[in-house]
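Asks: Just to be clear, the model below is a prediction. Sequence and coordinates:
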Amino acid sequence: MKNSKLNLLALLTVLYFCSSVAFGQERDMEYYIKNAPFKMGTIAAPQFADRTFNIKDFGAVGDGQTLNTGAIAKAIAACSAAGGGTVLIPAGLWLTGPIELKSNINLHADHGALILFSADHSLYSVMNGRGKPQLYGEKLENVAITGDGIYDGAGDTWRPLKKTKAAPTLWNDLVKSGGVLSKDGAMWWPTQQGMEGEAYLKTLKGKKDLTEADYAPAKDFLRPIMVIVANSKNVLIDGPTFKNSPNFAFNPKGCTNLIIRNVKIENEYYAQNGDAIDLSTCKNAIVYHCTVHAGDDGICMKSSGSKDKGTAALENVIIAENIVYHAHGGFVVGSNTDGGMNNIWVTNNTFVNTDVGIRIKSSRGRGGLVHNVFIDHIYMHDILNEAILFSTYYEDAGPEGDKGPVAVDDKTPRFEDFHISNVYCNNAKVAVSIVGLPEMPVSKIDLTDVTISATKAFSALEAADITLKNVKIISPDKTVYTLNNSRNINIVNAGFDGAATVFIAADGPKTSGITVTATNVSKVQNAVKLGPGVPKSAVIIK
């Protein structure tokens, strides 16, 4: 009997483990690298020499009052001169100016270490017309930022605040604390220089051979990104918390073999441009097991600048097992996609209270080809706007003001070959919105096994070659699918709320090739509602 119980317990344990794996739990980073739906390049953590350089040995004092910029720089320089190793920031309160990384160095902040970037803006410089980051490295190999330490960017001394984003108490407290208000009273700035910086920069347009001194009067406007590692190979970011950033929190640029794991981003919901993790033109990268609170986009893919012919600037990226709160988007593409993107896998992520869940955005002049994107096992709750959004009018007037198609060029947004499955959302404003351009529809999108409850159901404008299989939309909306200038839309086994009076409302001269199969629409008052000039053959219900 005892052996039988043990065998049963063992069997239950195995079954539990197998079921956990099946639903995306208990999977390590290596699992995702191995099982990506495309061939990944090499991703491996960098290795470092077994040497440790404690910043205290170079004069650093962890009292929160002593400025440790020089001591930290000396520790990094000594470690680099010795051939690399670990620069240790132990528990303590460490006030510092900017920190510059070097190759073959692991900057490790122990649990209990709180690194405060100074609120003295004179310590920070301008680089290439932008604020130089607070924690920075460029053209490096084998570099890491690790440990459970917390980095605070003093962002509240840099960032403006829009009145529309602030609770009344917060707004009143900031206005009373000092700073300046814009003429219309809609924006609060910590400093006069910050408010006037944009106007000053306009006076520099067209001028050549500009120096840092030329940009200095706009320094407070050119808020630094908190952490950038640029044009580097073999990069590991494991464990730290980045909070209160002046601008974006963490923005790797042009990195190859990049691991971001166990990172926490803590930015207030009202933090202007407070993006959490922005990957720009990176290749062979994984963002794994991170937790994000952001004032702007949560985990965002960007690509811009020159690219090799036929090669995407951002390629082979995995986004797995992350949680995003209070962001403009949970997973985001864009807005700048002109470098192209290829092979992105977004899997087993949770988005809570974000403005948009899956947010794919660009616009004319910023676009490029974004394709082979795989999104699965996404869990969302209380999404303020769209659960799934494709938009090609980011920051433009929108389709209502569009005067018609324009010539297609290499900066026309192209979203195609997106594979979205096993997505579940409870409570969004809009289930799905797809908005393409007259000259370039959003195309080749398939949604499979998707369930969303939302106030508004599904709409598509300028979309083509869309397949929806086992998509259930729970909504009080009277129309389930609103399709305008959309063609080759295949709907299979659709689920919808019984209150709907129209299943498909189709309009626009381009609308054609819409088929519905394995779906019972017999109880819908108007299964199909056609706009003027749309032939009956445009929509076929089998």
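Replies: Okay, I see it. Numbers count the residues shown, from 1 in each chain.
Asks: contacts and neighbour counts: CA atoms only from here.
Replies: OK.
Asks: tell me how far the ends of stretch 31-39 are from each other?
Replies: 13 Å (C-alpha to C-alpha, to the nearest Å).
Asks: scratch that, stretch 226-238
Replies: Span of stretch 226-238 from end to end, C-alpha to C-alpha: 16 Å.
Asks: Also stretch 347-357?
Replies: One end of stretch 347-357 to the other measures 13 Å (C-alpha to C-alpha).
Asks: Over to stretch 161-170?
Replies: Terminal-residue distance, stretch 161-170 (C-alpha to C-alpha): 10 Å.
Asks: what's the answer for stretch 251-259, then?
Replies: Termini of stretch 251-259 sit 13 Å apart (C-alpha to C-alpha).
Asks: Now name the helix or strand holding I504.
Replies: strand 502-507 (DSSP states H and E).
Asks: Just the buried positions in the following helix or strand past that strand, please.
Replies: Scanning forward in sequence from strand 502-507 by DSSP H and E, the next helix or strand is strand 512-517. Across strand 512-517, burial judged by 16 or more other C-alpha atoms under 10 Å covers S512, G513, I514, T515, V516.
Asks: Who are the packing partners of strand 512-517?
Replies: On a contact count with 3 or more C-alpha pairs under 8 Å, 6 or more residues apart in numbering; DSSP states H and E, strand 512-517 meets strand 487-492, strand 539-541.
Asks: Just send these back as TSV, with distance to S443 and mean neighbour count too.
Replies: What follows is the helices and strands packed on strand 512-517, written out as TSV (distance: least, C-alpha to C-alpha, whole Å; neighbours: other C-alpha atoms under 10 Å):
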stretch	distance to S443	mean neighbour count
strand 487-492	10	21
strand 539-541	18	18
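Asks: Would you tell me which of these gets closest to I89?
Replies: strand 487-492 (56.6 Å; C-alpha to C-alpha).
Asks: Mind giving me the packing neighbours of the closest one?
Replies: strand 463-474, strand 512-517.
Asks: and the angle for that strand with strand 463-474?
Replies: Here strand 487-492 runs at 30 degrees with respect to strand 463-474, directions being taken by axes from the mean of the first three to the mean of the last three C-alpha atoms, to 10 degrees.
Asks: Tell me the helix or strand right after strand 487-492.
Replies: Taking DSSP H and E, what comes next after strand 487-492 is strand 495-496.
Asks: Check it against this one:
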Amino acid sequence: MSLSRRDFARVSGLTAAGLLLPAGVATAAPDPWREVPLILARICPPRFRRKDYDVTAFGAKSDGITKNTEAFHKAITTCHNAGGGRVVVPPGTFLTGGVRLLSDVELHVSEGATIKFSTDPDDYLPLVLTRWEGTLCHNYQPFIYAFEQKNVAITGRGTLDGDAVSGKWASWGAGSTALLRQWGEDGVPVEERIMGVGKNMRPNMIQFFRCRNLLVEDVLIKNPAMWSLHFVFSQNITVRRIEIYSTNSQGDGVDLDSSSYAHVHDSKFNTNDDCVVVKSGRDADGRRVGIPSTHIVVERCKFSGRWGGITIGSEMSGGVRKVFCRDCEINAPDYPGRYPVKHALYVKTNQDRGGVIDGVHLRNVFGQNVEREVLFVSMYYQNGGTKGFFPRIDNLTIDRMRINGGKVAATFRGFPQQHIRNVRITNSTFTGITAPNLIEHTDGLVFRNTTINGVVPA
């Protein structure tokens, strides 16, 4: 029997390069960060024709009272039909219902401009295809929506205000969530999953659905009815220098949902939920679609939020791979936010989800006053579920993390039937920690050059 070069190296003590290793010395694991430059090289923001279309030329009024839905529609459609360009919102407050973006259009919200969204649900009809907390359905249009478009941007130093702190959106709560989740479990055809009127399902603030070549830059996004910036089945995504203020409702920051090749950087998050979240569908509906989120880089962001800084799940049934986060700050003194982050890394799933998380990497994440576990990776989200689709969580690395203040440095909880595997925490310092680590059903956990309250973990 002949052996391959790699197999020969394994049994003979040679490296793949042919160098003899001492007995008992293992080769170092490959550095996952070497892939980051390759990922970033594939992410290219769209460019647009140099032609402006001012919404006031299409009848828009900046009095904060007149509904400008039709003026926005005319400006965007005209720009698109002419080959693209910028739809410019000048200074002032422009009230509108749902805005529908089209290919080759940059919606530019000028400094001093506010797009304020109507609180009347009828202004977001007709219903559109959307993904609501991981389940496909037809619901109210997100406040800004793009469907199967390419080369689309939202830019400028202005404000997008969902105005959903109170009123109808806030009063709806979870609406018909239980019904929609049952439809997803039962395999009800998507075209029959009609939400909308009477179902009280709040729409997302901004959603790109099956789009590519996307840019969201510089804007302030505040007061969404639900998630702030949601990418679904989309590719080639750049989010930079934005601020999200979503301390009301289920106010996630950026949700990357079954989407790939995304770069989120130099942005600030003050949220009522998770800050940057990677998802891929929920339970049976997510497994049926089976599209993972992959090749995601998050860097130089500031996180203040009620739950996770970097979050994976809980809706991750389609899988998550190759997520990188570096040079980010938790609970920055100059950006304290309304809520302190509960977890710097929050990986949440259960046996209803299934799916695979493979490769989540944090480097040089620092901060203070984490409310609960700094690193929280658990298969027991919502008591662990009941359906027997055990998820996998493999290959997590945390390097050069510096956190001062937290309840627990690390909690890793796998199932007896499915362990968490291959976790490396290196070159890190945790101080002001008040409770011991909790490690259950986790294989290959390594602490190297790392201390917790000055003590090397056992």
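Replies: Nice, I can see it. Quick caveat: nothing in here was measured; it's all calculated off a predicted structure.
Asks: that older thread, possible to save the helices and strands packed on strand 487-492 of the first structure as a markdown table with distance to V492 of the first structure?
Replies: Below are those laid out as a markdown table (distance: least, C-alpha to C-alpha, whole Å):
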| stretch | distance to V492 of the first structure |
| --- | --- |
| strand 463-474 | 5 |
| strand 512-517 | 5 |
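Asks: Tell me the secondary structure at H73 of the second structure.
Replies: What DSSP: H, G, I helix; E, B strand; the rest coil gives for H73 of the second structure is helix.
Asks: Any figure for the gap between it and V87 of the second structure?
Replies: 10 Å.
Asks: and if you look at V99 of the second structure?
Replies: Distance of V99 of the second structure to V87 of the second structure, computed by C-alpha to C-alpha: 12 Å.
Asks: in the stretch 101-250 of the first structure, which spans are helices?
Replies: Taking DSSP state H, counting those that start in this stretch, the helices of the stretch 101-250 of the first structure run over residues 168-177, 192-202, 212-215.
Asks: who does the shortest one touch, helix- and strand-wise?
Replies: Contacts defined by 3+ C-alpha pairs under 8 Å, 6+ apart place helix 212-215 of the first structure against strand 126-127.
Asks: Please report how far the corresponding residue of the second structure for N349 of the first structure lies from E299 of the second structure.
Replies: Counting by TM-score structural alignment, N349 of the first structure lines up with C328 in the second structure. Separation of C328 of the second structure from E299 of the second structure (C-alpha to C-alpha): 6 Å.
Asks: try V188 of the second structure
Replies: In terms of C-alpha to C-alpha, V188 of the second structure sits 40 Å off from E299 of the second structure.
Asks: And H108 of the second structure, by the same measure?
Replies: Taking C-alpha to C-alpha, one finds H108 of the second structure at 24 Å from E299 of the second structure.
Asks: which of those two has more neighbours?
Replies: H108 (26 against 21; other C-alpha atoms under 10 Å).
Asks: wait, the more buried one sits on T155?
Replies: Yes - contact criterion C-alpha atoms under 8 Å: H108 of the second structure and T155 qualify, at 4.8 Å.
Asks: so what corresponds to N449 of the second structure in the first structure?
Replies: In the first structure, N449 of the second structure lands on N470 (TM-score structural alignment).
Asks: Could you check how far the closest residue to M195 of the first structure other than its chain neighbours is from P37 of the first structure?
Replies: Excluding its sequence neighbours, the residue lying closest to M195 of the first structure (C-alpha to C-alpha, 6 or more residues apart in numbering) is W189, at 5.9 Å. Computed as C-alpha to C-alpha, the W189 of the first structure to P37 of the first structure distance reads 46 Å.
Asks: Neighbour count for those two, which is higher?
Replies: W189 (25 against 16).
Asks: Quick check: the more buried one touching E196?
Replies: No - applying C-alpha under 8 Å as the test, W189 of the first structure and E196 come out as separate, 9.6 Å apart.
Asks: quick revisit: chain center to the strand holding I504 of the first structure: distance?
Replies: Strand 502-507 of the first structure sits 33 Å away from the centroid of its parent chain (C-alpha atoms, centre = their mean, to the nearest Å).
Asks: related to what we said a few turns ago, among H73 and V87 of the second structure, which residue is more densely surrounded?
Replies: V87 (24 against 18).
Asks: got a list of what the more buried one touches?
Replies: V87 of the second structure sits next to D52, Y53, D54, V55, A75, I76, C79, V105, E106, L107, H108 when contact means C-alpha atoms under 8 Å, 6 or more residues apart in numbering.
Asks: preserved in the first structure, out of these?
Replies: Contacts from these that recur in the first structure, judged by both residues aligned by TM-score structural alignment, their matches' C-alpha atoms under 8 Å, are D52, Y53, D54, V55, A75, I76, C79, V105, E106, L107, H108.
Asks: and these, which are buried?
Replies: D52, Y53, D54, V55, A75, I76, C79, V105, E106, L107, H108.
Asks: possible to save those residues as TSV with distance to G454 of the second structure?
Replies: TSV is the format used below for these (distance: C-alpha to C-alpha, whole Å):
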residue	distance to G454 of the second structure
D52	58
Y53	60
D54	59
V55	59
A75	60
I76	58
C79	60
V105	54
E106	51
L107	51
H108	50
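Asks: how many other residues sit next to E196 of the first structure?
Replies: 16.
Asks: Could you check how far it is from A271 of the first structure?
Replies: 19 Å.
Asks: Ok, K74 of the first structure next?
Replies: Counting by C-alpha to C-alpha - K74 of the first structure and A271 of the first structure are separated by 33 Å.
Asks: So which of the two has more stuff around it?
Replies: Set side by side, K74 of the first structure and A271 show more neighbours around A271, with 24 against 18, by other C-alpha under 10 Å.
Asks: I'd like to know how many residues surround the closest residue to that one other than its chain neighbours.
Replies: Distances taken as C-alpha to C-alpha, 6+ apart place G295 nearest to A271 of the first structure, at 4.4 Å, with adjacent residues excluded. For G295 of the first structure, the neighbour count with other C-alpha under 10 Å is 29.
Asks: Residue in the second structure paired with G295 of the first structure?
Replies: Checking TM-score structural alignment: G295 of the first structure goes with N272.
Asks: what's around the alignment partner in the second structure of S232 of the first structure, how many residues?
Replies: Matched to the second structure by TM-score structural alignment, S232 of the first structure sits across from C211. A count of neighbours around C211 of the second structure, defined by other C-alpha under 10 Å, yields 23.
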